[in-house]
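*Asks:* next comes the sequence, and after it the predicted model I'd like to discuss.
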Amino acid sequence: MTDGPTIQLPQLRDPQLRVLMRTATAKDAVMAAAVLLQAGIETQVCADLPELLRETERGAGALLVSEEMLTGSGATELAAAVATQSPWSDLPVLILARQGADSRAITTAMEGMANVTVLERPIRVASLVSALRSALRARRRQYELRRILEDLNEADRRKTEFLATLAHELRNPMAPLSTALAILKRKPLTSEAARPYYDLMGRQLDHMVRLVSDLMEVSRITRGKIELQLDELALDQVIRGAVELSRPLMDAGRHTLGVHVADASLALKGDGVRLTQVFANLLNNAAKYTPEGGRIDVFVEHDGHGHAVVRVKDSGVGIPSAMLGAIFDMFVQVSGTARAAQGGLGIGLTLVKSMVELHGGTVSARSDGANQGSEFTVSLPLLDHGLRAGAKAGASEATMAVQHRILVVDDNRDAAESLGALLGLLGAQATVAFSGLDALAKAEHFQPSVAILDIGMPGMDGCELARRLRTHPRLHGIGLIALTGWGQPDDRLRIAQAGFDHHLLKPVDVEELAVALQKLDQRGAA
């Protein structure tokens, strides 16, 4: 290498897209660097091949080397270095070759590396710039591929953690359910003595239903398939409803709860059930991550700019600052805090953010760090008038008075027989069938006023059975209720088109079933 002037290059904006260059002489390097810089291509001149190989490990958009640098073991060393790159990477290597016959060094380089371009000297400036720009465009696409692969790997990692958490959370309620069933099977108990076990089983079943419901809610929201039932709401009543839902978790943790409502006249347009779910999720989250005996406060205020501000503040484990921007994302849980939470899938905050945004609001989180507590702030647009009479808090409870002849159809015998027994205890005349054909035969003699049908049955499914019951000459006016695990919008449309009056999801909610039967009563009376 001959001596030459010192090369002064500006600070590189993106080292990942720099061209690492090793030419035959320093003079060639100065000229090439100046030409490429003028064309907007950032270069870094390396003193020798070892330096070029070291810099390659730090990142490069392309390599530009002269044939002379590949003599001896140079071509083999370069090929070996390029061979260690990641699977996504295909680093472009441009070789400035001497005019004339192919040399052994170039042959070795081309055999050892996939992405090699040979440029014969002397080369026009435009040709060199064009070749490097093409190489850098290809390199940018490789970096984009790397980002996509990293995102996919991160998403896969989150899903793996989520599935492990889901399995854990489903096993938790299954354990006491299994134990309680074993006790009831093996030990004759009076109704009073058995009541605690029945209560235990009911609580654990409710927990499992909430887990599955949360999963379905997230699925519907992410696909834009959720619809709000908007009404005028009293915000303080919504908060009271959320507190009531969260009270068992608060009591279990012996938490002190303070609710501070500055203005009870705040009214907004929203879905009472969904907003109650929003604040119940925030309260549940606070309870789960607050040690026993901690404090949780809810502040409801007017911001003076047409928005209500609800803050849920706790004295819990806190949130690391690095996680504040990600805790509302799907499958994200704060590392090191999962064991502090008494159950849950870590998707509650995803639901909160989605529901709040559907109402035109915002939600944010802040924390001073580990063991410094957390504060979640929800902002929702208010109506431009005060609270009006009749503003609601959410769904009302219904009482059940069953006076129907009900046909229950489900290919799951346990499901059909247990629902039939429950309806019998509530005063209905109930009979069960386990297939479509069995149901048609029993309906002929039983003549039900209502049929509760499973949908996903083999052979004749629930929709086909519903159509046949609707057209049966002796079953005019029969009420049809779908009780199924299929609850997506397309399923609801298909079920409605089959002639069903109501669509309920498994496991049956007795209150929802009561409402459906009452509506059928009202229709019959009309």
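*Replies:* That came through fine. Please read these numbers as outputs of a predicted model, since none were measured by experiment.
*Asks:* only C-alpha atoms from now on, for both contacts and neighbour counts.
*Replies:* Will do.
*Asks:* now residue 371, what's its secondary structure?
*Replies:* Taking DSSP: H, G, I helix; E, B strand; the rest coil as the rule, one finds residue 371 in the coil state.
*Asks:* let me fix that: residue 20
*Replies:* Applying three-state DSSP: residue 20 is strand.
*Asks:* center of the protein - which residue?
*Replies:* residue 330 (3.2 Å; C-alpha atoms, centre = their mean).
*Asks:* part of a strand, is that residue?
*Replies:* No - counting by three-state DSSP, residue 330 is located in no strand; its state is coil.
*Asks:* so it makes contact with residue 352?
*Replies:* No - in this structure residue 330 lies outside contact range of residue 352 using C-alpha atoms under 8 Å: 11.4 Å.
*Asks:* tally of neighbours for the closest residue to residue 370 other than its chain neighbours?
*Replies:* Leaving aside its sequence neighbours, residue 370 sits nearest to residue 318 (C-alpha to C-alpha, 6 or more residues apart in numbering; 4.8 Å). Other residues lying near residue 318 total 22 when counted by other C-alpha atoms under 10 Å.
*Asks:* ok, now how distant is residue 318 from residue 158?
*Replies:* From residue 318 over to residue 158 the distance is 21 Å, taken as C-alpha to C-alpha, to the nearest Å.
*Asks:* ok, longest helix in the chain?
*Replies:* Taking DSSP state H as the criterion, the chain has its longest helix at helix 125-186.
*Asks:* putting a second one here so we can go through both:
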Amino acid sequence: MRITRRRSAKVFFITLGACLVGVALILGVGWIVLNWRRAWPMVVGIPFFLLLIAGLVLNTIFLVREVRRNERHDSFLNAVTHELKTPITSIRLYLETLQRRTLSEEQRQQFYDIMLADSERLLATVEQVLKAGEVGQRARNQIQAEVDMHALVQECIETTQLRHHLAPESIRFESGDASLLVRGNPDDLRTAVENILGNAVKYSPNGLHAVVRLALEGDAWIVLSVSDEGIGIATAHLKRIFKRFYRVPHRNVLKTKGTGLGLFLVRSIARQHGGDATAQSAGEGKGTTIRLQLPRLLEAVRRPQTN
């Protein structure tokens, strides 16, 4: 019902804007016909009608964008509500079972493991929402630490495999021998890399088969690319997936969980560090590659020390 109302609102605003622009054009042409021999009305009238038409077009675009933004906000709230409610409900159910029934020690340990996993999922959702608000407010000049990207990516791969119970061969890591240091915030960079890997897991319904490459591009850039064989992304959505709250519509049929903040955080963190993030895909069903590009810490390729 709400989606239908939003679509009706978009159609209404676009139709209204088109009608008002048409009326403005008719009035403008009429003004020119009536006053074409008089210089002063022409000088004043033509710019006025052009500004009026431009204002109507911009106002229509703004209204349509607001409707779309509200749609994304609703989708985000629904996703966050689900991400918070599901583990809480699960934890409560297992606690009630532990309270009311006599269970063996093995069953108790199994319940504890499930509740711990649910609490970690709950914490990850809360941290992601908080990080999304925090990352846009941090000044770049506060980012000072020296980060070894090879070690950080290796750690993130191990964390992802452990968190999602993946086999070691599910992620192949390829990295060169060159110095791969950047200057940045280790926690933020870890968040970006884990979000990329988490996305690969989330959208590989038939099992993850990913290749993680970390390499130099020229002498100035370090590029991390994560390629999976998952459901892919249509070309029209490749740029939009980095927007806050945006989720590719057709992915919902897979009942994937998420808040629409993961790739937004990836690009925000990359740009805070002077880099960028992009996505590539041959189309739906053909896998996806996410690239994270960061400026190399050139001081790390330092002059050899002299005794």
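*Replies:* Received, thanks. Remember, it's a predicted structure, so these values are computed and weren't measured experimentally.
*Asks:* circling back to that earlier point, contacting residues around the residue nearest to residue 370 of structure 1?
*Replies:* 289, 367, 368, 369, 370, 371, 372, 373, 374 (C-alpha atoms under 8 Å, 6 or more residues apart in numbering).
*Asks:* aligned partner of it in structure 2?
*Replies:* Taking TM-score structural alignment, residue 318 of structure 1 has residue 232 as its aligned residue in structure 2.
*Asks:* one step back: could the contacts of residue 318 of structure 1 go into TSV alongside neighbour count and distance to residue 143 of structure 1?
*Replies:* Converted to TSV, those look like this (neighbours: other C-alpha atoms under 10 Å; distance: C-alpha to C-alpha, whole Å):
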residue	neighbour count	distance to residue 143 of structure 1
289	24	39
367	20	35
368	13	36
369	14	34
370	14	36
371	16	39
372	15	40
373	22	39
374	24	37
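*Asks:* just the closest of those residues to residue 168 of structure 1, please.
*Replies:* Among those, residue 289 lies closest to residue 168 of structure 1 (C-alpha to C-alpha), at 17.8 Å.
*Asks:* what lines up with residue 162 of structure 1 in structure 2?
*Replies:* That one, residue 162 of structure 1, aligns with residue 76 by TM-score structural alignment.
*Asks:* for residue 356 of structure 1, same thing?
*Replies:* Match for residue 356 of structure 1 (TM-score structural alignment): residue 270.
*Asks:* name the nearest residue to its match, ignoring sequence neighbours.
*Replies:* Nearest non-adjacent residue to residue 270 of structure 2, counting by C-alpha to C-alpha, 6+ apart: residue 276, 4.9 Å away.
*Asks:* and that neighbour, how far from residue 4 of structure 2?
*Replies:* Residue 276 of structure 2 is 36 Å from residue 4 of structure 2, by C-alpha to C-alpha.
*Asks:* so who does residue 230 of structure 1 touch?
*Replies:* Contact analysis of residue 230 of structure 1 by C-alpha under 8 Å, 6+ apart lists 269, 270, 271, 272.
*Asks:* which of those does structure 2 keep?
*Replies:* Of the contacts of residue 230 of structure 1, the ones still in contact in structure 2 (both residues aligned by TM-score structural alignment, their matches' C-alpha atoms under 8 Å) are 269, 270, 271.
*Asks:* turn the residues you listed into JSON lines, including distance to residue 496 of structure 1, neighbour count and secondary structure.
*Replies:* Putting those into JSON lines (distance: C-alpha to C-alpha, whole Å; neighbours: other C-alpha atoms under 10 Å; DSSP: H, G, I helix; E, B strand; the rest coil) gives the following:
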{"residue": "269", "distance to residue 496 of structure 1": "28", "neighbour count": "18", "secondary structure": "strand"}
{"residue": "270", "distance to residue 496 of structure 1": "26", "neighbour count": "26", "secondary structure": "strand"}
{"residue": "271", "distance to residue 496 of structure 1": "23", "neighbour count": "24", "secondary structure": "coil"}
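*Asks:* re the thing from before, so the match of residue 318 of structure 1: helix, strand or coil?
*Replies:* Secondary structure of residue 232 of structure 2, per three-state DSSP, is coil.
*Asks:* what distance do you get for it to residue 59 of structure 2?
*Replies:* On the measure of C-alpha to C-alpha, residue 232 of structure 2 and residue 59 of structure 2 end up 35 Å apart.
*Asks:* do residue 274 of structure 2 as well
*Replies:* Taking C-alpha to C-alpha, one finds residue 274 of structure 2 at 34 Å from residue 59 of structure 2.
*Asks:* for residue 222 of structure 2, what are its contacts?
*Replies:* 180, 214, 215, 216, 293, 294, 295, 296.
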